[in-house]
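[1] Have a look at this prediction, sequence included:
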Amino acid sequence: MPLALLALAIGAFAIGTNEFVIMGLLPEVAGDLSVSIPTAGLLISGYALGVAVGAPALIALTTRVSRKHVLTGLLVLFVVGNALSALAPNYGMLLTGRIVSSLCHGAFFGIGSVVAASVVAPGKQAGAVAMMFSGLTIANVVGVPAGTWLGQAMGWRSAFWAVTALGVLGILAVGAMIPRQPADPEASLRQEFAAFKRPQVWLALAMTTLGFSGLFASYSYVSPMMTEITGFASGSVMWLLVVFGCGFVVGNALGGKAANRAPMATILVLFTALTVVLATFTFTAEYKPLAAIWLFLLGAVIFGTVPPLQARVMQEAPGAGTLASAANIAGFNLGNAIGAWAGGLAISGGFAYNDTNWVGALLSGSGLVLAVVAALTSRRGKHPVAVPEGESSTADAAPARV
């Protein structure tokens, strides 16, 4: 494995821990800062919106800067934001710290995806992207549960200090392991933005947004759901997050392999499974063994979609890999914001915590409809390829694999 992929995975581990640790600490944050749990849930939406806005903006500003230097600078911003969160005296300052740390998220994964693809042989790019995202999956097995335990035992601020230290480790890893990658002197924002004239690019981004909004309508409130609906003790939440994170690891590995062969087919299968898992989670959340199993399934299915969704948007935006990749990361997090907001709206309206799964199923089902539309229109858009006599031909031009 190229050392560059290890450095990217370390950075992804820090960012993933920061993004998800708040979900296991919503009751502690809400109690300490005297806000409701749905209001505390807006810390998830605020972070996600920061990613959605920050990713394209930072990519645009750093088009001609060395990728290594940009990745380092992004992690510095990440450290500053988490230190602000740890020191926050009130809810407003905590939200500010979350937004500051979020600004690095989309650009890091967007640029990181391009760097990962550049250090491996053709045909293995989706696997390389999955390797980088493995840091995010491991964060959900180790970092998030450990941060949840630390935050519950020593106060939620201690979790953010731990994440700050992880960010410093990421800076050191990027500096030591990623080779110098000079900026592309021919890089052009006009060329990057031109790719967004393609309807398939927007369909890919919309699929990502709706799929992940379905997840976060449910997962944003997993802690109160598991304690108040399922009946687990608050100390068990950490282990349930480990189960969910194990699903991430399995899904990321299998999704990366499947995406190397057939990204669109993988998306269709997994979006169908996601909708079914969310819909049935409404009922299985009432039983401890089934709730744990469904959390694993939910993690496996949703994170299995990450490599093919990332591959899909990069495939449909040739010549604009960095910006398209960052835009897709923004799509993931816009989905996080929409899902957390929609789930909170249902709770504020008097629905139970497990009813957020119905909201999630409706959102992910909408993503599935778009995936079907994308597959059908993409197929219709391909034409027979004329080839010299004696050479093989196919009815459809084979799409490039990422």
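    Yes, it's here.

[2] contacts and neighbour counts: CA atoms only from here.
    OK.

[3] What segments of the stretch 301-402 of the chain are strands?
    Applying DSSP state E, counting those that start in this stretch to the stretch 301-402 of the chain gives no strands.

[4] all helices for it, in order.
    With DSSP state H, counting those that start in this stretch as the criterion, the stretch 301-402 of the chain has helices at 306-316, 321-348, 356-380.

[5] Distance to Thr62 for these - can I get that in TSV?
    Converted to TSV, those look like this (distance: least, C-alpha to C-alpha, whole Å):
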stretch	distance to Thr62
helix 306-316	19
helix 321-348	11
helix 356-380	31
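
[6] take a look at this one as well, against the first:
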Amino acid sequence: MPRAVYLLGLAIFAQGTSELMLAGLLPQIATDLHVSIPAAGLLISAFAVGMLVGAPILAVVTLRWSRRVAMLAFLAVFALTHVAGALTSSYGVLLATRVAGAFVYAGFWAVASVTAIELAGPEARAKAMSILAGGLTVATIVGLPAGTLLGQHLGWRAAFWAVAVLSALAIVGIRATIPRGRSENVPELRAELRSMTKPQLWLAYSTTALSTGAVLVIFSYLAPLLTETTKLPDAWVPAILALYGLGSLVGITISGRTADRRPFTTLAISLIGLGAAAVLLALVTATPWLAVPAIVAVGTFGFATNPAVNSRVFTVAGSAPTLAAAFNISAFNVGITVGPWLGGLALDAGAGYPAVGWIGAALALLALTTIPLASRAAAQPEYDRASSMTGA
């Protein structure tokens, strides 16, 4: 695997740390900026909205740019939004920097995905995407607790400065490893838009959104689930979150090695495992020695879907992958938004924390129903010809 792909994973780690770390910094931010905790929580929602709209817009705007230039520009803006966020004393300004940072982060994801796939070659698409998405997984294991710890001891602004420094280091790495000039296959907007008419692509997006929602409806409420229903001490929560992150890393690594050869099998096994783990968690939430392994299994099987769904999008998109990849980033953020929202509705209705497991299982089952449809579509002769032309 080219070294540049690992550098792109480092850039995702830097930006993903910012995406995740606010969950542990909300009390400090709320106190410092004199806002309520729910108002501070809107900073997380604003980030999700920025990513949802940023990927397709920036994919189109920068379609004719050199990918190297586009990624460097996105990273530079991302770093500057964190410098501005660290310096401001205004909640409104901080909110705006979160939206702007997420906007370019989504653009970076879209362009970096296409770049990693091109650098790795058609036989290692899923492996390249597992390395790229592995940066976000490592951010879950290392970045989230480190950012929280830094914020607790040096103030939340220190965590923002740390992200800005990490982003600057990623800029140096990309400048050193990503080739100059445009790709040999310069994207054309008309071809990109034509690719978006393929039903198989929207089926892939459905799988992405549903599988992501299945994971996030559980992950978003893990801390209160563990303390209020499983009755574990607060001090145990970071350790269990770290185990969840390690499980995620294992799942995404294994899937990255199998999804290129057997994408539908990998995806089906991952979704069945995710659904089973979610059901187990719903049934044993009050039993710590069973609930913790179930949580780890949710991370393992949930993140194992990632390389497979990404690889599917590139296979279907063929020679016009940039806009398709951008909409896949948006599909991830649909799942990130809808999953926790559904969980919140159930909790507000008094269902209790086991409900998030049942919702996760239902979403995983819905995602699983898309696999035979996608498999049949892939077996059609016109699909086979299009894939063979792109080396899929």
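    Alright, I've got the coordinates. Remember, it's a predicted structure, so these values are computed and weren't measured experimentally.

[7] and Val129 of the first structure, which of the helices of the stretch 301-402 of the first structure is closest to it?
    helix 306-316 (6.6 Å; C-alpha to C-alpha).

[8] thinking again about what came up before, including distance to Gln125 of the first structure and mean neighbour count, could the helices of the stretch 301-402 of the first structure go into a markdown table?
    Formatted as a markdown table, those follow (distance: least, C-alpha to C-alpha, whole Å; neighbours: other C-alpha atoms under 10 Å):
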| stretch | distance to Gln125 of the first structure | mean neighbour count |
| --- | --- | --- |
| helix 306-316 | 8 | 27 |
| helix 321-348 | 12 | 26 |
| helix 356-380 | 21 | 21 |
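
[9] Out of those helices, which is closest to Gly11 of the first structure?
    helix 321-348 (15.0 Å).

[10] Average offset of the closest one relative to the second structure?
    Helix 321-348 of the first structure, aligned to the second structure and superposed, deviates on average by 1.6 Å (mean C-alpha distance after the TM-score superposition for the first structure).

[11] quick one: Val369 of the first structure and Met131 of the first structure, what's the gap?
    Per C-alpha to C-alpha, to the nearest Å, Val369 of the first structure is found 29 Å from Met131 of the first structure.

[12] Going along the chain, name the helices of the stretch 151-300 of the second structure.
    156-177, 189-195, 199-219, 222-224, 237-258, 263-284, 288-317.

[13] Switch these over to JSON lines; also include distance to Gly352 of the second structure.
    As requested, the helices of the stretch 151-300 of the second structure are arranged in JSON lines below (distance: least, C-alpha to C-alpha, whole Å):
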{"stretch": "helix 156-177", "distance to Gly352 of the second structure": "32"}
{"stretch": "helix 189-195", "distance to Gly352 of the second structure": "43"}
{"stretch": "helix 199-219", "distance to Gly352 of the second structure": "12"}
{"stretch": "helix 222-224", "distance to Gly352 of the second structure": "11"}
{"stretch": "helix 237-258", "distance to Gly352 of the second structure": "19"}
{"stretch": "helix 263-284", "distance to Gly352 of the second structure": "10"}
{"stretch": "helix 288-317", "distance to Gly352 of the second structure": "15"}
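
[14] Val313 of the second structure touches Leu201, doesn't it?
    Yes: in this structure, Val313 of the second structure is within contact of Leu201 by C-alpha atoms under 8 Å, at 6.2 Å.
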